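In: Prediction below, plus the sequence it came from.
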Amino acid sequence: MKDYDRSVKLICPLCGNDGFCSVGEEVEDLLNAPGTTKMQCADCKSIYTKDEIIEANSLIIENAKDEMVEEVMKDFDEQLKKALGI
């Protein structure tokens, strides 16, 4: 089966930079960190929670999801046509 994993770079809502570091606590795995984890933009130094960064990037996340769904559906359609001999 094809690998449909995707990575989405989240950007700072203020300056558009994609570099963040945690504030006040050491976070080994940002992906699994709680939504209340405070993150600081490496460029403009703005501080947001992980949840706020995700919310601010909801359009980017939604677009990536839509592209993946489109690709999965296209591949499924091709496999179905092959299986049915169409």
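Out: That came through fine.
In: okay, CA-based contacts and neighbour counts for the rest of this
Out: OK.
In: So which elements touch the longest helix belonging to the chain?
Out: Assignment by DSSP state H gives helix 58-84 as the longest helix of the chain. Using 3 or more Cα pairs under 8 Å, 6 or more residues apart in numbering; DSSP states H and E as the contact test, no helix or strand touches helix 58-84.
In: Now that helix: buried residues?
Out: Neighbour-count burial for helix 58-84 flags 60-61 (criterion: 16 or more other Cα atoms under 10 Å).
In: Please confirm that M39 is located within a strand.
Out: Yes - counting by DSSP: H, G, I helix; E, B strand; the rest coil, M39 falls inside a strand.
In: you'd agree it is up against I47?
Out: Yes - using Cα atoms under 8 Å, M39 is in contact with I47, at 5.5 Å.
In: Neighbour count for the two, which is higher?
Out: Under the neighbour definition other Cα atoms under 10 Å, M39 and I47 were set side by side, and M39 has more, 23 against 18.
In: ok, second structure coming up, stack it against the first:
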Amino acid sequence: MKSKAKVKLLKALGNERRLLILERLLVHSDLCVADVADGLGISYPAAVKHLQCLERARCIDRKRSGQYVLASLDETAVLLTRAVLAID
């Protein structure tokens, strides 16, 4: 991973709401934008913005399922998220 990609990843993880999204994805595996927004009590556009940031940092993958776009953790992000959440 190049240093710019590492910086992008660390910036994405440096936001409390994005960490909460990653934590929820560990539990639920696939979430649509509305699920993220409702689960965090944020607006739909704010959820989209956070998910886009996580996607650019290669933390999540997005796929279309019917009319929904579902977010899921990238397999590397699963390990990274568990490591970050384990920090006391």
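Out: Ah, there it is. What you see is a predicted model, and the numbers here were worked out from it, not measured in a lab.
In: what's the TM between chain one and chain two?
Out: The TM-score (TM-score structural alignment, normalised by the length of structure 1) is 0.27; 44 aligned residues with a Cα RMSD of 4.6 Å.
In: Overlap in contacts, M39 and I47 of structure 1.
Out: Common neighbours of M39 of structure 1 and I47 are not found (criterion: Cα atoms under 8 Å, 6 or more residues apart in numbering).
In: Can you tell me what sits against the helix or strand containing L25 of structure 2?
Out: Following DSSP states H and E, one finds L25 of structure 2 within helix 16-28. Helix 16-28 of structure 2 is contacted by residues 12-13, 31, 36, 40, 50-51, 54, 71-73, 78, 81, 85 when judged by Cα under 8 Å, 6+ apart.
In: Show me what the very next helix or strand once past it is in contact with.
Out: Next in sequence after helix 16-28 of structure 2, counting helices and strands by DSSP H and E, comes strand 31-32. Residues outside strand 31-32 of structure 2 that contact it (Cα under 8 Å, 6+ apart): 25, 68-72.
In: Let's see if you can find the most crowded of these.
Out: In the contacts of strand 31-32 of structure 2, the most neighbours by other Cα under 10 Å go to A71, 25 neighbours.
In: isn't that residue right up against S65?
Out: No - contact between A71 of structure 2 and S65 fails when scored by Cα under 8 Å: they sit 10.3 Å apart.
In: Counting neighbours, show which residues of stretch 76-88 of structure 2 come out buried.
Out: 77-78, 81.
In: Can you flag which of these belong to helices?
Out: 77-78, 81.
In: dump the residue contacts of Y48 of structure 1.
Out: Taking Cα under 8 Å, 6+ apart as the criterion, Y48 of structure 1 is in contact with 38-40.
In: tell me the secondary structure for the closest residue to A71 of structure 2 other than its chain neighbours?
Out: Nearest residue to A71 of structure 2 in three dimensions, chain neighbours excluded: R62, at 4.5 Å (Cα to Cα, 6 or more residues apart in numbering). Put simply, R62 of structure 2 is strand when judged by three-state DSSP.
In: quick one: R62 of structure 2 from A86 of structure 2, how far?
Out: The gap separating R62 of structure 2 from A86 of structure 2 is 25 Å, by Cα to Cα, to the nearest Å.
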